[in-house]
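>>> sequence plus the predicted model coming up.
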Amino acid sequence: MRLWLPFGAGLAVAAALSGPARRWYLTWGSTSDEVTARMPGDELLNRPGLVSTRAVSIAAPPAAIWPWLVQMGSGRGGAYTYDWIENLFGLDMHSADEILPEFQHLAVGDLLPLGRTGAALRVAMCDRERALAFQSEDGNWVWLFQLLPDGDGTRLVSRNRITAPDTWTSRLVNRLVMEPGSLIMERRMLLGIKERAERTAAPAAVSAV
């Protein structure tokens, strides 16, 4: 048993570092066209060391999704993911289950703190019901959202562009911890937005019949 544990751990590490596994971590839910397409805000960070593009189909129009996006943030609408994990890092995230009118007036230049004493993201682009971009104050992280009409629904695409230290240790930590970890959190976030937008869009669709 003791001999098999290191062997099993080695296999797990090899799987995590493999090309197919990494592509799945970084492109969950997205199409090949979405992965390669240029998104509004890409130009904010021209040579990222790490790029992820993840997406989800939502049976609701962009107008039903946008309010959930603009109210995101610490001390605002949260991130619609695993709050308990976020709050282990002191991010003060409490995911809202309703649209909060007081947080619907997002504008370029607004600063959204990550926790009460941590870093902050600045709104770099706010194209209503089309595209939203945040950039960290140090410029090393850009987080983009794009809403693409898709039949009667919408494709919500989320892209992270990050400047990461180019060292062996950093690359190993990113591939073993950060990339799979970010998939867990962002997948839950995208599905959380999908659930909320489809729920709030449903009464409007019924009343229009």
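On my side now, so go ahead.

>>> from here on, just use CA atoms for contacts and neighbour counts.
Noted.

>>> ok, which stretches of this protein are strands?
Counting by DSSP state E, the chain has strands at residues 50-58, 111-113, 120-127, 131-136, 141-150, 153-162.

>>> ranking these by burial, who's on top?
Mean neighbour count (mean count of other Cα atoms under 10 Å) peaks for strand 131-136 among the strands of the chain, with a mean of 24.

>>> hang on, the earlier thing: quick one, which of the strands of the chain is nearest to S95?
Closest of the strands of the chain to S95 is strand 111-113, at 15.2 Å (criterion: Cα to Cα).

>>> for the closest one, packing partners?
strand 120-127 (3 or more Cα pairs under 8 Å, 6 or more residues apart in numbering; DSSP states H and E).

>>> residues contacting the strand it packs on, please?
With contact meaning Cα atoms under 8 Å, 6 or more residues apart in numbering, strand 120-127 is reached by 41, 106-114, 131-137.

>>> put this next to the previous one:
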Amino acid sequence: MTSQRTGGMAGAVAAFLTAAYLMVVRPRLLRAGATDGEVHGPYPGAGLIPDGTRSATMAVTIDAPRSRVWPWLVQMGTRRGGWYSWDRLDNFGRRSAGTIHPEWQDAAVGDRLAATPDGSQWWEVAALEPEKFLGLRMSIDLRGRPFDPAGERPRHFTDSLWGFELKDAAGGRTRLVVSGYWSFRPQWLQPALSILVLEPSHWVMQTRQFSNLKRLVESESS
């Protein structure tokens, strides 16, 4: 009876914690810093990922105009300016740039921004509207091999758009809204993978990127 009671209590605690995460914590992860309008309103790039679903929407206000934020975004890439997040985790220990590099400012649709030091995986510039929107797309199978998104998709794959939208905010500031779209196969695995792995890890990395971008842009603007 004691073991059954203990098991029942453990199950109840686990159920409570799961419910608390899904109802309280997860919604905060999915919209950190974003307003209702930013979460529920339209977001650029909706047609770029076939069968894509809207991903988390996160935002930050930067005390500088869009023209000062944009150069930091277009120079991103593993063999370029980095990603301004936790460099040990997403930039292979290489420190992200602390200044603007003129040689990395000429981004164009179709450019590949390396995601690994050897360039075997990359984010492709799928959409670009200077000082307004940058959409980065990664299309790989579940063995980590890139595929051509214009052709036939593999049986198992992940195809996603990581978007950066810049909007004017009061006082000459910039509202940076990050969201995107995601398609994954096998489809039955997508919800569990998203909830258990991708959403928490994205929150960790994106909030760090926001913090560093805000610091870099505002210190450079002062």
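Yep, that arrived. Quantities reported herein were computed from a predicted structural model and do not represent experimental measurements.

>>> can you pull the TM-score for these?
The TM-score (TM-score structural alignment, normalised by the length of the first structure) is 0.84; 196 aligned residues with a Cα RMSD of 2.2 Å.

>>> before we move on, the earlier item: now render the strands of the first structure as JSON lines, adding distance to W24 of the first structure.
What follows is the strands of the first structure, written out as JSON lines (distance: least, Cα to Cα, whole Å):
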{"stretch": "strand 50-58", "distance to W24 of the first structure": "9"}
{"stretch": "strand 111-113", "distance to W24 of the first structure": "29"}
{"stretch": "strand 120-127", "distance to W24 of the first structure": "27"}
{"stretch": "strand 131-136", "distance to W24 of the first structure": "23"}
{"stretch": "strand 141-150", "distance to W24 of the first structure": "19"}
{"stretch": "strand 153-162", "distance to W24 of the first structure": "14"}
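
>>> so for T200 of the first structure, which of the ones you listed sits nearest?
strand 50-58 (11.9 Å).

>>> chain center to that closest one: distance?
Chain-centre distance of strand 50-58 of the first structure: 7 Å, with Cα atoms, centre = their mean, to the nearest Å.

>>> stretch 118-134 of the first structure spans what distance, first to last residue?
16 Å (Cα to Cα, to the nearest Å).

>>> same question for stretch 87-100 of the second structure.
End-to-end distance (Cα to Cα), stretch 87-100 of the second structure: 17 Å.

>>> centre of the chain to it, how far?
Its chain's C-alpha centre and that of stretch 87-100 of the second structure lie 16 Å apart, by Cα atoms, centre = their mean.

>>> tell me which residues are up against that stretch.
Against stretch 87-100 of the second structure from outside (Cα under 8 Å, 6+ apart): 71-72, 75, 78, 80-85, 115-117, 216.

>>> for the first structure, what spans make up the helices?
Using DSSP state H, the helices assigned to the first structure run over residues 4-17, 19-27, 32-36, 62-70, 83-88, 168-173, 179-208.

>>> just those helices: most buried one?
By mean count of other Cα under 10 Å, those have helix 62-70 as the most buried, with a mean of 21.
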